[in-house]
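**Q** Dropping the sequence and predicted coords here.
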Amino acid sequence: MLTYLLLFINIFLVTVNTAVNSLFMLLVAVVKLCLPTPKLKVLATRAADKSMWLWATINLGILSLSNRVTWDIEGLDELKKEGWYLLISNHVSWTDIVVLCSVFKDRIPMPKFFLKQQLLYVPFIGMAGWALDMPFMRRYSRAYLLKHPEKRGQDLATTRRSCAKFQYHPTTVVNYVEGTRFTAQKHQKSRATYEHLLMPKTGGIAYTLAAMGEQFDKVIDVTLAYPENRATPFKDMLMGKMTRIVVRVRLLPVDEQVMGDYFHDKRFKRQFQQWLGQVWQDKDEALKQINKC
């Protein structure tokens, strides 16, 4: 009975927190529309970032009050607030966004999540994402490009435009390389060669590196796990049942292994796929050890 009461209370508190901060971001977006120069628009973005920081801080407070969580975190020492990072992570549940924002909010620039171009036109979500300078990505399928060859290269151009604004202030861009949340059904369907992960998709991260790779100081490789709440971590967190959250962080160099012409150089494309495959193999081994504990 108590757990369902906590579920109701936490949903209410998180909803109110999200609604209030979203409203502020919408107001910032309106002001941002009226500002004449990119540098002035950056000031509006920083105000929206502060609101997202507050949202993450309050959510962390709700999580801490409702759950007796043991935080098991390694690898944060070399991070800096004034840096440019590409953050890649496995994706377990909706809990991941709360955890990432909570863990990294005072250590690196506020994370920016790639959003689909279509979300730009969704009421509230699109404006709030635009106020936060979330990068919007438009991707064309291979079948579509065969029918419309004139569109070839435009998805990369859209990504470059979305990322161009990041040159004005330190930024963290987040990419969930698997493209979707992990479930047993998706794992079986994907025929993944990993025990705890889906197959990584190279396209999204390649687009990001092609658009602004020279600006990144490091790639932050994050491994998330909820070893005692693996089935339903988000529901368990809302019900006060979350007991242990594991976060492992590795800093990877932005070097010749990840910088190259992924879209036209087949040799580099194979090299990049091998690099990401090895990163994911290391992550899977780490998850095997974490889930044994």
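**A** Thanks, I have it.

**Q** Please count neighbours and contacts with C-alpha atoms only from this point.
**A** Noted.

**Q** center of the chain, which residue is that?
**A** residue 174 (3.4 Å; Cα atoms, centre = their mean).

**Q** I'd like the secondary structure assignment at that residue, please.
**A** Three-state assignment for residue 174 (DSSP: H, G, I helix; E, B strand; the rest coil): strand.

**Q** And for residue 80?
**A** Applying three-state DSSP: residue 80 is coil.

**Q** isn't residue 56 right up against residue 101?
**A** Yes: using Cα atoms under 8 Å, residue 56 is in contact with residue 101, at 5.7 Å.

**Q** neighbour count winner among those two?
**A** Under the neighbour definition other Cα atoms under 10 Å, residue 56 and residue 101 were set side by side, and residue 56 has more, 24 against 21.

**Q** In addition, the following structure is provided for comparison:
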Amino acid sequence: MIASLPGFIRLPLAMLLLALNTVLHVLALFSLTFLKLLSPMRTIRLACSRALVAVAESWIGVNNILFGVFTRIRWQVEGLDGLRRNGNYLVLCNHQSWVDIPVLQKVFNRRIPFLRFFLKSQLIWVPLLGPAWWALDFPFMKRYSKETLLRHPELQGKDREATRRACEKFRHMPVSVMNFVEGTRFTPAKHDAQSSPYRHLLRPKAGGLAFVLDAMGDALHAILDVTVVYPQGRPTMMDLIAGRVRDIRVHVRELPIDAALMGSYDEDTAFRGRVKLWVNTLWSEKDARAGRMLMAADAAPTGD
């Protein structure tokens, strides 16, 4: 019923409720974080960490309810059987839009350990959400341009050290580490600039994947290969909130972690070649799968 309200009523109401949900949950996160920082007892800090995750999962759960009430999205999700709440996963996904994040949160919330993303360091300044991500142990990465590294060679490898420190923290808790392997969202301009050999994807970057596996590979149980497509085209967050996204398709495939993917990406040239080959093969399969998913959507009956 609410999804059929006129847009000038539905959109402000949806944004108000989403904002209210965020503020209330972030306040709860801040209270628990304050208690965690002040407590000298490890047991209390661990309890606070678990409570922080529960609050974050509650926030996602309420968001999912709101999107369900205010939108008419047709979901088709495959491959969720056998996933474990107490497993440790490396989640690899193509990246088309900021909508990918709420999509992944909806698909995996309370099915696998709470998803943590590698974030650009600037995002810590996002009002409310930046400090909340910090409280939830999201790793913030500072990337340096080639020009900066030439001027300051002492910064070489700092981002890799930050990856290892973040992953070391994850060794002692159930975790799902999220990696958008393309490193940026897909656009036709980026696709052309890269001369990408894939029809629906950008070129993958193997380095980040290799560093995560090197830092905590033996603590991970599996890789989750996730493909997300939007048959109507890449949406914006406003498209999602406004109910203009009508069809989302997600395919999940669990893969074993091959021992051949463990090694030193910087120092071992042969290992670097193996990882790049593995990622490129995975991306070729993903590109073909995305094409099949879009074709199936085109052939499916339309209508609400």
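**A** Arrived safely. Remember, predicted model here, so these are calculated numbers, not experimental data.

**Q** TM-score for the pair, please.
**A** Overlay of the two chains. TM-score (TM-score structural alignment, normalised by the length of the first structure): 0.91; 292 aligned residues with a Cα RMSD of 2.1 Å.

**Q** How much space separates the residue nearest to the centre of the first structure from residue 31 of the first structure?
**A** 26 Å (Cα to Cα, to the nearest Å).

**Q** cool, and residue 286 of the first structure?
**A** Taken as Cα to Cα, the span from residue 286 of the first structure to residue 31 of the first structure is 45 Å.

**Q** Name the residue in the two with the higher neighbour count.
**A** Between residue 286 of the first structure and residue 31, counting by other Cα under 10 Å, residue 286 is the more crowded of the two (16 against 13).

**Q** Tell me the secondary structure at the more buried one.
**A** Per three-state DSSP, residue 286 of the first structure ends up helix.

**Q** which residue lines up with it in the second structure?
**A** For residue 286 of the first structure, the aligned position in the second structure is residue 289, judged by TM-score structural alignment.

**Q** And residue 138 of the first structure, by the same measure?
**A** By TM-score structural alignment, residue 138 of the first structure lines up with residue 142.

**Q** Over to residue 60 of the first structure?
**A** Residue 60 of the first structure maps onto residue 64 of the second structure when the alignment is built from TM-score structural alignment.

**Q** Could you do residue 180 of the first structure as well?
**A** For residue 180 of the first structure, the residue aligned by TM-score structural alignment is residue 184.

**Q** Setting aside sequence neighbours, what's the nearest residue to its match?
**A** Leaving aside its sequence neighbours, residue 184 of the second structure sits nearest to residue 95 (Cα to Cα, 6 or more residues apart in numbering; 6.7 Å).

**Q** next one: residue 247 of the second structure
**A** residue 74 (4.7 Å).

**Q** pretty sure residue 165 of the second structure is in a strand, no?
**A** No: for residue 165 of the second structure, which was evaluated using three-state DSSP, the result is helix, with no strand membership.

**Q** Could you measure from the equivalent of it over in the first structure over to residue 117 of the first structure?
**A** Under the alignment (TM-score structural alignment), residue 165 of the second structure pairs with residue 161 in the first structure. Distance from residue 161 of the first structure to residue 117 of the first structure, counting by Cα to Cα: 12 Å.

**Q** Would you mind measuring the gap between the ends of stretch 121-136 of the second structure?
**A** First-to-last residue span, stretch 121-136 of the second structure, Cα to Cα: 15 Å.

**Q** in it, what counts as buried?
**A** Within stretch 121-136 of the second structure, the residues scored as buried using 16 or more other Cα atoms under 10 Å are 124, 130, 131, 132, 133, 135, 136.

**Q** Now do the end-to-end distance for stretch 195-209 of the first structure.
**A** For stretch 195-209 of the first structure, the first-to-last residue distance is 27 Å (Cα to Cα).

**Q** Surely the residue nearest to residue 247 of the second structure touches residue 243?
**A** No: with contact defined as Cα under 8 Å, residue 74 of the second structure does not reach residue 243; the gap is 11.3 Å.

**Q** Which residue of those two possesses the greater neighbour count?
**A** Taking other Cα under 10 Å, residue 74 of the second structure and residue 243 do not tie; residue 243 has more neighbours (22 against 12).

**Q** So what does that one match up with in the first structure?
**A** Match for residue 243 of the second structure (TM-score structural alignment): residue 240.
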